[in-house]
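Colleague: no FASTA, just this:
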């Protein structure tokens, strides 16, 4: 019943086709997203996720994430306010319907940065996004990147690597993603990302120019 209600609601959402971007932490999603938003700030809108984790240095509430309490987030989930939600490393993450609608209402392509669990949840709705997977060249490269950040305890890092290994395998399943990008070289990966989104970008540009 819940997912049927979602399907009706999401199919009724007006605006450009959203983009789901997924991949393990350290694969470079955030860096690619920032480049995309800087070059096409009038085309893309970032769906700001909710999380119960504490902000990292430099992160802003309402811009990087909506930082909320576990109680508040659980209440929102129970009230049907979220498209998808998941728990990771002891923290909750999720995408609210309001976050997607706020972007689409501006005739912008809504970008959703979510994990594999969220991808599977969205595939059960009528949101019909373009699914793009961003992956590291290898698990060893990913480990080096995560260690270089120095933001994780050893225990947390090992958990991330375990999840990333599963993520990398699941991303290879036929039909899971429309586009697969291996981020070995940032500029090459960004070029591939732009190419994958070019058709959607041009549609939004034409509509905005004529309005």
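Modeller: On my side now, so go ahead. This structure is a prediction, so every number in the text was calculated from the model and none was measured. Numbers count the residues shown, from 1 in each chain.

Colleague: please make it C-alpha for all contacts and neighbour counts, starting now.
Modeller: OK.

Colleague: all helices of this structure, in order?
Modeller: 2-12, 29-39, 70-78, 97-104, 116-122, 139-149, 154-170, 186-210 (DSSP state H).

Colleague: for the shortest one, name the packing helices and strands.
Modeller: Counting contacts by 3 or more CA pairs under 8 Å, 6 or more residues apart in numbering; DSSP states H and E, helix 116-122 is packed against strand 19-22, strand 82-88.

Colleague: only the buried residues of the first one, if you could.
Modeller: Burial within strand 19-22, assessed by neighbour count using 16 or more other CA atoms under 10 Å, is assigned to 19-22.

Colleague: can you list the residues that contact it?
Modeller: Strand 19-22 is contacted by residues 29, 109-116, 119, 129-134 when judged by CA atoms under 8 Å, 6 or more residues apart in numbering.

Colleague: among those, list the two that are farthest apart in space.
Modeller: 109 and 116 (20.6 Å; CA to CA).

Colleague: look at those two and report which has more neighbours.
Modeller: residue 109 (27 against 22; other CA atoms under 10 Å).

Colleague: hmm, that one is touching residue 103, no?
Modeller: Yes - between residue 109 and residue 103 there is a contact at 7.1 Å, judged by CA atoms under 8 Å.

Colleague: put this next to the first one:
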């Protein structure tokens, strides 16, 4: 695998989407894998940019044809990642980032053991509650379900390589950049990216 595969997961409200967006704006060599989903687009979302929006029947057909690297049902909707696209990008030496949940991360590690897992935590449950409530898009019942799900999701933090606590956004973004840049300097990554140089020097 010449490129790095970053797997970023977090409970709802931890700030994962914002951190990933800011990272991609500053690290142009990292490509976001656009997942497939059966949920409805939110205001401002575009098909093919945030997600590939499909109906449940089409998603199930893709499962039957083994087209997904990973897929999961989250909050009543399906999400999945294209296996072929990921493999092609990595083979070409490109870094790819997956923004998925812990279930998807488990499935990815079965096929890509070298994947770099990054989990984003909120600074407290109180802050997580404030963020989810502040969105103004969900009912109290939905927020309550999301908080319960968040606590269950955070119990899987031990399955990841790096943990970033998103208290101050700029610090959390610096931490995320540090993980990406340091991983590119590992021996395995440098050997893959600069094979000709290694052959000449060593």
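Modeller: Cool, the structure landed. These numbers were taken from a predicted model, which means no experiment stands behind them.

Colleague: now for residue 109 and residue 103 of the first structure: what residues contact both?
Modeller: Contacts common to residue 109 of the first structure and residue 103, judged by CA under 8 Å, 6+ apart, are residue 45.

Colleague: now do the aligned partner of residue 129 of the second structure in the first structure against residue 133 of the first structure, distance only.
Modeller: Taking TM-score structural alignment, the alignment pairs residue 129 of the second structure with residue 143 from the first structure. Distance, residue 143 of the first structure to residue 133 of the first structure, using CA to CA, to the nearest Å: 18 Å.

Colleague: same question, residue 40 of the first structure
Modeller: Distance from residue 40 of the first structure to residue 133 of the first structure, by CA to CA: 20 Å.

Colleague: between those two, which one's more packed in?
Modeller: Counting neighbours by other CA under 10 Å for residue 40 of the first structure and for residue 133 shows that residue 133 has the greater number, 25 against 13.

Colleague: tell me the contacts of that one?
Modeller: 21-23, 171, 177, 179-181.

Colleague: need the counterpart of it in the second structure.
Modeller: Mapped onto the second structure by TM-score structural alignment, residue 133 of the first structure lines up with residue 119.

Colleague: and stretch 156-169 of the first structure against the second structure, how far off on average?
Modeller: With mean CA distance after the TM-score superposition for the first structure, stretch 156-169 of the first structure departs from the second structure by a mean of 1.2 Å once superposed.

Colleague: hmm, back to that, please identify the deepest-packed of the helices of the first structure.
Modeller: Mean neighbour count (mean count of other CA atoms under 10 Å) peaks for helix 97-104 among the helices of the first structure, with a mean of 19.

Colleague: ok and it relative to strand 82-88, angle-wise?
Modeller: 120 degrees (axes from the mean of the first three to the mean of the last three CA atoms, to 10 degrees).

Colleague: give the equivalent position in the first structure for residue 108 of the second structure.
Modeller: Under the alignment (TM-score structural alignment), residue 108 of the second structure pairs with residue 122 in the first structure.

Colleague: and residue 77 of the second structure, by the same measure?
Modeller: When the first structure is aligned by TM-score structural alignment, the residue opposite residue 77 of the second structure is residue 91.

Colleague: any idea how far its match is from residue 191 of the first structure?
Modeller: 33 Å.

Colleague: just residue 41 of the first structure next, same as before
Modeller: Distance of residue 41 of the first structure to residue 191 of the first structure, given as CA to CA: 17 Å.

Colleague: now residue 94 of the first structure
Modeller: Residue 94 of the first structure is 28 Å from residue 191 of the first structure, by CA to CA.

Colleague: and residue 62 of the first structure, by the same measure?
Modeller: Residue 62 of the first structure is 29 Å from residue 191 of the first structure, by CA to CA.

Colleague: excluding its backbone neighbours, what's nearest residue 10 of the second structure?
Modeller: Closest residue to residue 10 of the second structure apart from its sequence neighbours, by CA to CA, 6 or more residues apart in numbering: residue 120 at 4.9 Å.

Colleague: from residue 98 of the second structure, how far off is that neighbour?
Modeller: 13 Å.

Colleague: same deal with residue 111 of the second structure?
Modeller: For residue 111 of the second structure relative to residue 98 of the second structure (CA to CA), the value is 14 Å.

Colleague: residue nearest the centroid of the second structure?
Modeller: residue 99 (1.7 Å; CA atoms, centre = their mean).

Colleague: counterpart of that one in the first structure?
Modeller: Mapped onto the first structure by TM-score structural alignment, residue 99 of the second structure lines up with residue 113.

Colleague: what do you get for residue 59 of the second structure?
Modeller: Match for residue 59 of the second structure (TM-score structural alignment): residue 73.

Colleague: do the same with residue 141 of the second structure
Modeller: So, by TM-score structural alignment, residue 141 of the second structure is matched to residue 155.

Colleague: quick one: residues contacting residue 146 of the second structure.
Modeller: Contacts here follow CA under 8 Å, 6+ apart; on that basis residue 146 of the second structure touches residue 12.

Colleague: if I look at the residue mapped onto residue 161 of the second structure from the first structure, how far off is residue 117 of the first structure?
Modeller: Aligned by TM-score structural alignment, residue 161 of the second structure pairs with residue 178 of the first structure. Distance of residue 178 of the first structure to residue 117 of the first structure, given as CA to CA: 17 Å.

Colleague: could you do residue 161 of the first structure as well?
Modeller: Counting by CA to CA, the gap from residue 161 of the first structure to residue 117 of the first structure is 16 Å.

Colleague: residue contacts, residue 200 of the first structure?
Modeller: 16-17, 109.
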